[in-house]
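Enquirer: Using only what follows, build the 3D model:
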Amino acid sequence: MVYNELINQEMFFLLAGPCVIEGEEMALNIAEHVKKVTDRLGIPYVFKGSFKKANRSRLDSFTGIGDEKALKILAKVRAEFGIPVVTDIHTERDAEMAAEYVDVLQIPAFLCRQTDLLVAAAKTGKIVNIKKGQFLSPESMKFAVDKVRESGDDRVMVTERGTTFGYQDLIVDYRGISIMQQACQCPVVVDVTHSLQQPNQASGVTGGQPALIETIAKAGIAVGADGIFIETHADPSCAKSDGANMLRLDLIEGLLERLVRIREAIR
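Expert: The predicted structure follows:
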């Protein structure tokens, strides 16, 4: 039912939350804040939080508070606020484990061609959100979507998160939104904050351009994206992952208000 609620509506939907679950209090606070805003604006909301971070530049980077502990926090967010939740998976075992706690399984961009992972996600019967690889054309995402559908799961969506531009930057080709909608025949999401990453920094810590969050988000809605993905934190400078490109939590209400006006204007 969640999938139909996301796609059968006139307003864009929102996937938003912290990059990684750092603790119960922070997750509940973010979910409560964003839900109040989205309820008022009529935006379908899915809480996002990674239960672990497997793709890290350095061995000493934060990866999580423990798989089961973080998944239970995601389940508590779902139960307490009555909203669906999404988390990343990296292995077939992750798919089976996370499916007990969440509504949407997200395939990281670097893993979007991993057949066994896509099939495992599909076999759970959960909604599957596949992030487009930074190295793939929009047309190529059709084959990732086909793997999920041919494994028995029609509830699939894809997410644009930027394309590699040189060694330390990403760029969003907005033609890809329409191309993927036509090629994949499923909802297409714009991952605003990851599109503004500056990876492969000499320090081993990914950089970002958060000042351009509104630019990317507005353009995504203007070209007809079905959903928006935003990572947010009360204090991004203290976030344990991806703080350099996250939106400060107190700024999300104003941004969403402006995005709603754009959506209404183009409708």
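Enquirer: Going by C-alpha atoms from here, please, whenever you check contacts or count neighbours.
Expert: Will do.
Enquirer: Strands along the stretch 151-267 of the chain, start to end?
Expert: For the stretch 151-267 of the chain, strands defined by DSSP state E, counting those that start in this stretch occupy the ranges 156-160, 163-164, 170-171, 188-191, 197-198, 207-208, 227-233, 247-248.
Enquirer: SS state for residue 46?
Expert: Applying DSSP: H, G, I helix; E, B strand; the rest coil to residue 46 yields a three-state assignment of strand.
Enquirer: That one: neighbour count?
Expert: 25 (other C-alpha atoms under 10 Å).
Enquirer: Residue 14 is in contact with that one, correct?
Expert: Yes. In this structure, residue 46 is within contact of residue 14 by C-alpha atoms under 8 Å, at 6.1 Å.
Enquirer: Please generate a structure for the following sequence too, so the two can be compared:
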Amino acid sequence: MFERFTLIAGPCLLEADALNVEVGRQLARISSAVGIPVVFKASFDKANRSKGDSPRGPGLTLGLKQLGRVKDETGLPILTDIHEVDQAAVGAQVADVLQIPAFLCRQTDLLRAAGETGKMVNIKKGQWTAPEDMVSAVEKVRQAGALGVTVTERGTFFGYGDLVVDMRSFQRMRTACGVPIIFDGTHCVQRPGLASGSSGGDPEFVPSLVRASVAAGCDGLFLEVHPDPANAPSDATNMLPLNELEPLLERVAAIRAALAEVGEATVPGEAVAPSSAG
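Expert: Model prediction:
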């Protein structure tokens, strides 16, 4: 479990080794500078792209090799998402945290397979799901033997083509599920299906939503970052530019310090950031 306030960050999709490693190195440097543990995230396969011809990534075999290089070069623990049952055990050979995508958060076999690896599991809350309804997903993973579980809030459908964030969700899910609750500050600004058949986004709202989520008591953050979001192969319209991450985290640290001064910074069920030792 995540014992300290932790950041999960990285590009949406694995790209060239040089970019992956450089992003990882920058994240490690920023982590040291602001005092917030970082878990590197990236996907080897985006199986849920809106368009059939959209880039999906390097695939499982090459993708895990790339993630392993990032781990070796940076010392950061690794998170990646899985979409099929047989990816769980293979992914766990490299990843310290397995992630269940929001669209798959009710898939019992996938949840159990992730838990059976004995790794930590991060479950994205479905965009249609009430906070309390995540209890069943958490229990499936726990009962299968996961090292620990976190749940990530990534917004709720607000009609067609829009998402909103209910700041009450952090307290409601933590109370119901008894696990740390992470806030995904980049996917929550997506505009599903509003970019010629792919998802658009409103990235200008990322900083304000992140600050609000920290004030509301989230236990950690999930942010997709990229040195050049406009030219990224996936989620170009909602990723945070990498050079904007450190100043944002400095504000996050200031908010948490202010909460601590008034006795509001206790985080029930805080969990330890996983070791990159695997």
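Enquirer: Take the strands of the stretch 151-267 of the first structure and write them to CSV, including mean neighbour count.
Expert: Listed next are those as CSV, based on neighbours: other C-alpha atoms under 10 Å:
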stretch, mean neighbour count
strand 156-160, 27
strand 163-164, 18
strand 170-171, 18
strand 188-191, 28
strand 197-198, 22
strand 207-208, 20
strand 227-233, 24
strand 247-248, 21
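Enquirer: With distance to residue 114 of the first structure as extra columns, can I get these in JSON lines?
Expert: Output for those, formatted as JSON lines (distance: least, C-alpha to C-alpha, whole Å):
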{"stretch": "strand 156-160", "distance to residue 114 of the first structure": "15"}
{"stretch": "strand 163-164", "distance to residue 114 of the first structure": "18"}
{"stretch": "strand 170-171", "distance to residue 114 of the first structure": "22"}
{"stretch": "strand 188-191", "distance to residue 114 of the first structure": "20"}
{"stretch": "strand 197-198", "distance to residue 114 of the first structure": "23"}
{"stretch": "strand 207-208", "distance to residue 114 of the first structure": "27"}
{"stretch": "strand 227-233", "distance to residue 114 of the first structure": "22"}
{"stretch": "strand 247-248", "distance to residue 114 of the first structure": "30"}
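Enquirer: closest one to residue 106 of the first structure among these?
Expert: When these are compared by C-alpha to C-alpha, strand 156-160 sits nearest residue 106 of the first structure, at 9.4 Å.
Enquirer: What range does the closest one cover in the second structure?
Expert: Per TM-score structural alignment, the counterpart of strand 156-160 of the first structure in the second structure is residues 149-153.
Enquirer: Counterpart of residue 227 of the second structure over in the first structure?
Expert: Counting by TM-score structural alignment, the partner of residue 227 of the second structure is residue 234.
Enquirer: Let me fix that, I meant to ask about residue 212 of the second structure.
Expert: Alignment note (TM-score structural alignment): residue 212 of the second structure maps to residue 219 of the first structure.
Enquirer: again, but for residue 162 of the second structure
Expert: Correspondence of residue 162 of the second structure to the first structure, assessed by TM-score structural alignment: residue 169.
Enquirer: quick one: contacts for its match?
Expert: Going by C-alpha atoms under 8 Å, 6 or more residues apart in numbering, residue 169 of the first structure touches 196, 197, 198, 199.
Enquirer: Just give me the match in the second structure for the second one.
Expert: With TM-score structural alignment as the criterion, residue 197 of the first structure lines up with residue 190 in the second structure.
Enquirer: Does that match touch residue 200 like I think?
Expert: Yes. Contact criterion C-alpha under 8 Å: residue 190 of the second structure and residue 200 qualify, at 5.7 Å.
Enquirer: show me the contacts for the closest residue to residue 136 of the first structure other than its chain neighbours.
Expert: Nearest non-adjacent residue to residue 136 of the first structure, counting by C-alpha to C-alpha, 6 or more residues apart in numbering: residue 163, 7.6 Å away. Residue 163 of the first structure makes contact with 133, 134, 135, 136, 170, 171, 172, 173, 195 under the criterion C-alpha under 8 Å, 6+ apart.
Enquirer: Would you format these as a markdown table with distance to residue 77 of the first structure included?
Expert: Shown next, in a markdown table, are the contacts of residue 163 of the first structure (distance: C-alpha to C-alpha, whole Å):
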| residue | distance to residue 77 of the first structure |
| --- | --- |
| 133 | 29 |
| 134 | 30 |
| 135 | 34 |
| 136 | 34 |
| 170 | 32 |
| 171 | 33 |
| 172 | 31 |
| 173 | 34 |
| 195 | 26 |
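Enquirer: Return the member of those nearest to residue 159 of the first structure.
Expert: Using C-alpha to C-alpha, the contacts of residue 163 of the first structure come closest to residue 159 of the first structure at residue 133, 9.3 Å.
Enquirer: count of neighbours near the counterpart of the closest one in the second structure?
Expert: Mapped onto the second structure by TM-score structural alignment, residue 133 of the first structure lines up with residue 126. A count of nearby residues for residue 126 of the second structure, using other C-alpha under 10 Å, gives 22.
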